[in-house]
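A.B. asks: Structure here, sequence nowhere to be found:
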């Protein structure tokens, strides 16, 4: 194998390793709150479109939902990130929810949060329409310690009408 082909082989192996490393790092950052350094700590603030907060009971967790821009602004475009702070523990989750906008954040029974939002969809004529949706997010406390897990499901709470 000549030196040019050896170089290409090593370059492909290096790039493949770097891609796998970035993928693993990205997955870890989606689950834990990690402080950003330098100018990066300010650049993320440029994409926050709105912030919503709720508190569960007097001594309960502080809930914050961030609407983060970056999606298609013509259809939905706000990605929802959930931050829960309780007893000196803080976790941040990328929920995977992509909505037009949040309408309301409220607490439900037990350790649940209800998010009411406005969501765009394509109708039968491929026209963009909006509708109200609601999602229930459950989080978990074990011996008053926040666990690093949530579950998300469409809520049975009827969404408000969308104008």
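C.D. replies: That came in fine, so what should we check first? Source: prediction; values computed, not measured.
A.B. asks: rest of the way, CA atoms for contacts and neighbours
C.D. replies: OK.
A.B. asks: What are the buried residues along the longest helix seen in the chain?
C.D. replies: Longest helix in the chain by number of residues (criterion: DSSP state H): helix 3-31. Judged by neighbour count using 16 or more other C-alpha atoms under 10 Å, the buried positions of helix 3-31 are residue 31.
A.B. asks: and the helix or strand harbouring residue 91 with helix 3-31, angle?
C.D. replies: Residue 91 is part of strand 89-99 when elements are defined by DSSP states H and E. Here strand 89-99 runs at an angle of 100 degrees relative to helix 3-31 (axes from the mean of the first three to the mean of the last three C-alpha atoms, to 10 degrees).
A.B. asks: Quick check: next helix or strand after strand 89-99?
C.D. replies: According to DSSP H and E, the helix or strand after strand 89-99 is strand 101-107.
A.B. asks: just checking, what packs against the longest strand along the chain?
C.D. replies: Determined from DSSP state E, the single longest strand within the chain is strand 128-142. Counting contacts by 3 or more C-alpha pairs under 8 Å, 6 or more residues apart in numbering; DSSP states H and E, strand 128-142 packs against strand 112-122, strand 145-154.
A.B. asks: take the one below as the second:
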């Protein structure tokens, strides 16, 4: 255990950080970019360039994080629960009962919370992209804004998006806290 655990942790980190993180994230971004550039001109006219770019960049990271976390979680559940069940069965099969009950409750809670978390995460991500889009587009057109825009309205426009992001993010973290 003193040698095996650090060795396997190092191998896991090497695999995730050197192969999966750069490869999967950037592959996803490339595929998203290729999909987005094939859209009509109306698609680009109806949204912020910064928001679209933010979605392309975020999607790669989100997909990679979701995949790695899912594999890690399933691996730990299988190894630790399987090991505990095996050890309990060796000592006394009745010891397995509390762990099996816990496992059923855990799966039920995940079945309840994960869809809600997914929905809230999507809403928060959309609000984050909206805020980023407004900020990036403001910076992109800063000369025009400084010459012709009303500073208070432009600030309120960005502030509304940031306030909306805070509300949506609180909704997401509320589900996380409840879990």
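C.D. replies: Structure's in. What do you need? Remember, it's a predicted structure, so these values are computed and weren't measured experimentally.
A.B. asks: Tell me how the two chains score on TM-score.
C.D. replies: TM-score for the superposed pair, counting by TM-score structural alignment, normalised by the length of structure 1: 0.29. Supporting figures: 74 aligned residues with a C-alpha RMSD of 4.7 Å.
A.B. asks: Which secondary structure state is assigned to the spatially closest residue to residue 136 of structure 2 that is not a sequence neighbour?
C.D. replies: Nearest non-adjacent residue to residue 136 of structure 2, counting by C-alpha to C-alpha, 6 or more residues apart in numbering: residue 50, 5.2 Å away. Under DSSP: H, G, I helix; E, B strand; the rest coil, residue 50 of structure 2 falls in the helix class.
A.B. asks: Is it correct that residue 50 of structure 2 is in contact with residue 137?
C.D. replies: Yes. With contact defined as C-alpha atoms under 8 Å, residue 50 of structure 2 reaches residue 137; the gap is 6.0 Å.
A.B. asks: Show me which of those two is the more surrounded one.
C.D. replies: residue 50 (21 against 15; other C-alpha atoms under 10 Å).
A.B. asks: dump the residue contacts of that one.
C.D. replies: Contact analysis of residue 50 of structure 2 by C-alpha atoms under 8 Å, 6 or more residues apart in numbering lists 129, 132-137.
A.B. asks: If any of these are buried, give me the PyMOL selection for them.
C.D. replies: The buried subset of the contacts of residue 50 of structure 2, as determined by 16+ other C-alpha under 10 Å, is captured in PyMOL by this line:
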select buried, resi 129+132+133+134+135+136
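A.B. asks: any chance of the contacts of residue 50 of structure 2 in a markdown table, with secondary structure too?
C.D. replies: Below are the contacts of residue 50 of structure 2 laid out as a markdown table (three-state DSSP):
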| residue | secondary structure |
| --- | --- |
| 129 | helix |
| 132 | helix |
| 133 | helix |
| 134 | helix |
| 135 | helix |
| 136 | helix |
| 137 | helix |
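A.B. asks: downstream neighbour of the longest helix of structure 1 in the secondary structure list?
C.D. replies: By DSSP H and E, the next helix or strand past helix 3-31 of structure 1 is helix 40-43.
A.B. asks: Would you tell me what the next helix or strand after that next one is?
C.D. replies: Following helix 40-43 of structure 1 toward the C-terminus (DSSP H and E): strand 48-55.
A.B. asks: what residues does that following strand touch?
C.D. replies: Residues outside strand 48-55 of structure 1 that contact it (C-alpha under 8 Å, 6+ apart): 61-69, 78, 104-107.
A.B. asks: try it again with 7 Å
C.D. replies: For strand 48-55 of structure 1, the surrounding residues in contact (C-alpha atoms under 7 Å, 6 or more residues apart in numbering) are 61-69, 105-106.
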